[in-house]
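**Q** Sharing a model prediction with you, sequence too.
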Amino acid sequence: MEDDVRLIPISALQHLLFCPRQCALIHLEQQWAENRYTAEGRILHERADHLGHERRRGIHTAMALPLVSEALGLTGVADVVEFDESQQTAVIRPIEYKRGRPKTHRADEVQLCAQALCLEEMLNVGIEQGALYYGKTRRRKVVVFDDELRELTQGVIADTRDLFDVNCTPPATYEPKRCDRCSLIDICQPQVMGKQRSASRWLANQLQSLDE
């Protein structure tokens, strides 16, 4: 990787899939605000976010493990990485902690797969699967890093890189189910900004019709 290429935070991949504008506000404009959902997520992460190690029943657990991929231009921190040494060949599993429940989209899976790609490069190993731990269910969801998920993750990395290179925040589009849960809604103002964009488009269309 060239020295002038900016490393992309792995968390930006999840933010991009949730909302490209949110991703840009957080990572390009350095905007942040907390609501109940982000506070619950922060509390859930508190145990895993302290750098440390544990060893129980043949499983070596590393917490808050720094990650980097020079090839992909990624950086981040894994909540938990398990090194299962109980088998003949050690099995490595990244574990990501999330509040709430498993989602219908694959944003969390992409974030976890990106962690696995970093670990594969750092440790020169292959990683077949990891897990997402959800606070509401208090259960792990196994995630298999198959070709489909790896290709999706590579595509999201490329899209996020494009957003960073353009360095421009996308316009707002109000979607109640998504926007009303976002901690940045007061900063983003999707209802107001969306109306302004619609008015600007209407005016541009009117001026174009006069020229025709």
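**A** Yep, it's here. Numbers count the residues shown, from 1 in each chain.
**Q** CA only for contacts and neighbour counts going forward, please
**A** OK.
**Q** For Arg55, which three-state class applies?
**A** strand (DSSP: H, G, I helix; E, B strand; the rest coil).
**Q** Now it. Nearest residue, chain neighbours left out?
**A** In space, and not counting its chain neighbours, Arg55 is closest to Thr61: 6.1 Å by CA to CA, 6 or more residues apart in numbering.
**Q** Distance check, that neighbour against Ile95.
**A** Between Thr61 and Ile95 the computed distance is 10 Å (CA to CA, to the nearest Å).
**Q** Now do the shared contacts for those two.
**A** Taking CA atoms under 8 Å, 6 or more residues apart in numbering as the contact definition, Thr61 and Ile95 share the neighbouring residues Val80, Val81, Glu82.
**Q** who does the regular element (helix or strand) spanning the last one touch, helix- and strand-wise?
**A** Secondary structure from DSSP states H and E places Glu82 in strand 74-84. Packed against strand 74-84, as judged by 3 or more CA pairs under 8 Å, 6 or more residues apart in numbering; DSSP states H and E, are the following elements: strand 8-9, strand 59-69, strand 91-98, helix 107-123.
**Q** In addition, the following structure is provided for comparison:
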Amino acid sequence: MDDEAVIPISALQHYLYCPRQCALIHIEQLWAESQHTAEGRLLHDKADKPKMERRKGVRTVTAMPLAQPQLGITGVADVVEFHTGEDGVEHPYPVEYKRGRPKAYQADEVQLCAQALCLEHMLSCQIPEGALYYGETRRRTVVPFDTALRALTCETISATRAMTVSGRTPSATYSAKLCYNCSLFDLCQPRLLHRGESVQHWLHAQLKGE
């Protein structure tokens, strides 16, 4: 697949949260730090350092590079645990670290499932489940990679790729809950921008006005 059509796994989570947010980050290359993103970054610090540990029949690899060329996705897994079965074979088990608590929508589950799809391709195996670790609850949530989640993940990959390849940022749709929790709120200006107008266009207009 062409490099332009390959998308990062992180974009899938952004797309499910808000397609416009995804476009601002992955098309217009905009980013802003917030308390939530800073806390998430600190939570990932430990997992983001590549290393390998082994204890009690489990080999743990952090910051493992991932790719699935057929689906056109690439990324890095926070943690992949390799559990040794009774047959002596290692079975991969992806674990993704998140701040906060489990969410109503499935963005985190899709991101984890995409990691599993990469591992299945890379290691020629089947992965039935993984886990999400939430910093606020300090507990793992088991995520079964069932048919429905796999289908949603593939649909999200296709939708995200179609948007990024088009190079078009979706118009803003204001939502009090989602928008105020977004670190890009000030850049997005969901209540002010005209339909279909890009953030870059808005910024240039502001600079001209000054």
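**A** Great, that's in hand. These numbers come from a predicted model, not from an experiment.
**Q** follow-up on the earlier one: what does the strand holding Glu82 of structure 1 rub up against?
**A** So strand 74-84 of structure 1 is contacted by 7-11, 45, 48-49, 58-69, 90-97, 115, 118 (CA under 8 Å, 6+ apart).
**Q** Give me the PyMOL select line for these, limited to the buried ones.
**A** Listed next is the PyMOL selection for buried residues among the contacts of strand 74-84 of structure 1, using 16 or more other CA atoms under 10 Å:
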select buried, resi 7+8+9+10+11+45+48+49+59+60+61+62+63+64+65+67+68+69+91+92+93+94+95+96+97+115+118
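**Q** Show where stretch 54-67 of structure 1 falls in structure 2, residue numbers please.
**A** Using TM-score structural alignment, the residues of structure 2 aligned to stretch 54-67 of structure 1 are 53-66.
**Q** Alignment lookup: Glu85 of structure 1 to structure 2.
**A** In structure 2, Glu85 of structure 1 lands on Thr84 (TM-score structural alignment).
**Q** how about its match, what does it touch?
**A** Thr84 of structure 2 sits next to Gly57, Val58, Glu90, His91 when contact means CA under 8 Å, 6+ apart.
**Q** For Gln189 of structure 2, state which of those is nearest.
**A** His91 (45.9 Å; CA to CA).
**Q** Lys98 of structure 1 against Tyr134, yeah?
**A** Yes. Lys98 of structure 1 lies in contact with Tyr134 (CA atoms under 8 Å); the separation is 4.8 Å.
**Q** Look up the closest residue to Arg139 of structure 1, ignoring the ones flanking it.
**A** Once flanking residues are discounted, Arg139 of structure 1 sits nearest to Tyr133: 5.7 Å by CA to CA, 6+ apart.
**Q** Which residues are in contact with the one you found?
**A** So Tyr133 of structure 1 contacts Ile95, Glu96, Tyr97, Lys98, Arg139, Arg140, Lys141 (CA under 8 Å, 6+ apart).
**Q** Ok, Arg197 of structure 1 next?
**A** Per CA under 8 Å, 6+ apart, neighbours of Arg197 of structure 1: Pro171.
**Q** so Arg6 of structure 1, which of the three states?
**A** coil.
**Q** ok, Ala159 of structure 2 to Leu16 of structure 2 distance?
**A** Ala159 of structure 2 is 10 Å from Leu16 of structure 2, by CA to CA.
**Q** Give me the more crowded residue out of these two.
**A** Legend: neighbour count by other CA atoms under 10 Å for Ala159 of structure 2 and Leu16, higher for Leu16 (20 against 15).
**Q** quick one: the helix or strand hosting that one to structure 1 mean distance?
**A** If you go by DSSP H and E, Leu16 of structure 2 is part of helix 10-17. Superposed on structure 1, helix 10-17 of structure 2 shows a mean distance to its aligned partners of 0.3 Å (mean CA distance after the TM-score superposition for structure 1).
**Q** Between helix 107-123 and that helix, find me the angle.
**A** Interaxial angle, helix 10-17 of structure 2 versus helix 107-123 (axes from the mean of the first three to the mean of the last three CA atoms, to 10 degrees): 150 degrees.
**Q** Arg181 of structure 1 maps to what in structure 2?
**A** With TM-score structural alignment as the criterion, Arg181 of structure 1 matches Asn181.
**Q** Not counting sequence-adjacent ones, nearest residue to Cys118 of structure 2?
**A** Gln68 (4.8 Å).
**Q** Tell me which residues touch that neighbour, please.
**A** Here Gln68 of structure 2 is in contact with Thr74, Leu117, Cys118, His121, Met122 (CA under 8 Å, 6+ apart).
**Q** and these as CSV, adding distance to Trp202 of structure 2?
**A** Below are those laid out as CSV (distance: CA to CA, whole Å):
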residue, distance to Trp202 of structure 2
Thr74, 32
Leu117, 39
Cys118, 38
His121, 42
Met122, 43
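**Q** Of those, which count as buried by neighbour count?
**A** Counted by 16+ other CA under 10 Å, those give Thr74, Leu117, Cys118, His121 as buried.
**Q** Among these, which one sits closest to Ser171 of structure 2?
**A** Using CA to CA, the buried ones among the contacts of Gln68 of structure 2 come closest to Ser171 of structure 2 at Thr74, 26.8 Å.
**Q** how near is the closest one to Val143 of structure 2?
**A** Taken as CA to CA, the span from Thr74 of structure 2 to Val143 of structure 2 is 20 Å.
**Q** Kindly report the same for Gln68 of structure 2.
**A** 20 Å.
**Q** and what of Gln70 of structure 2?
**A** Distance from Gln70 of structure 2 to Val143 of structure 2, by CA to CA: 23 Å.
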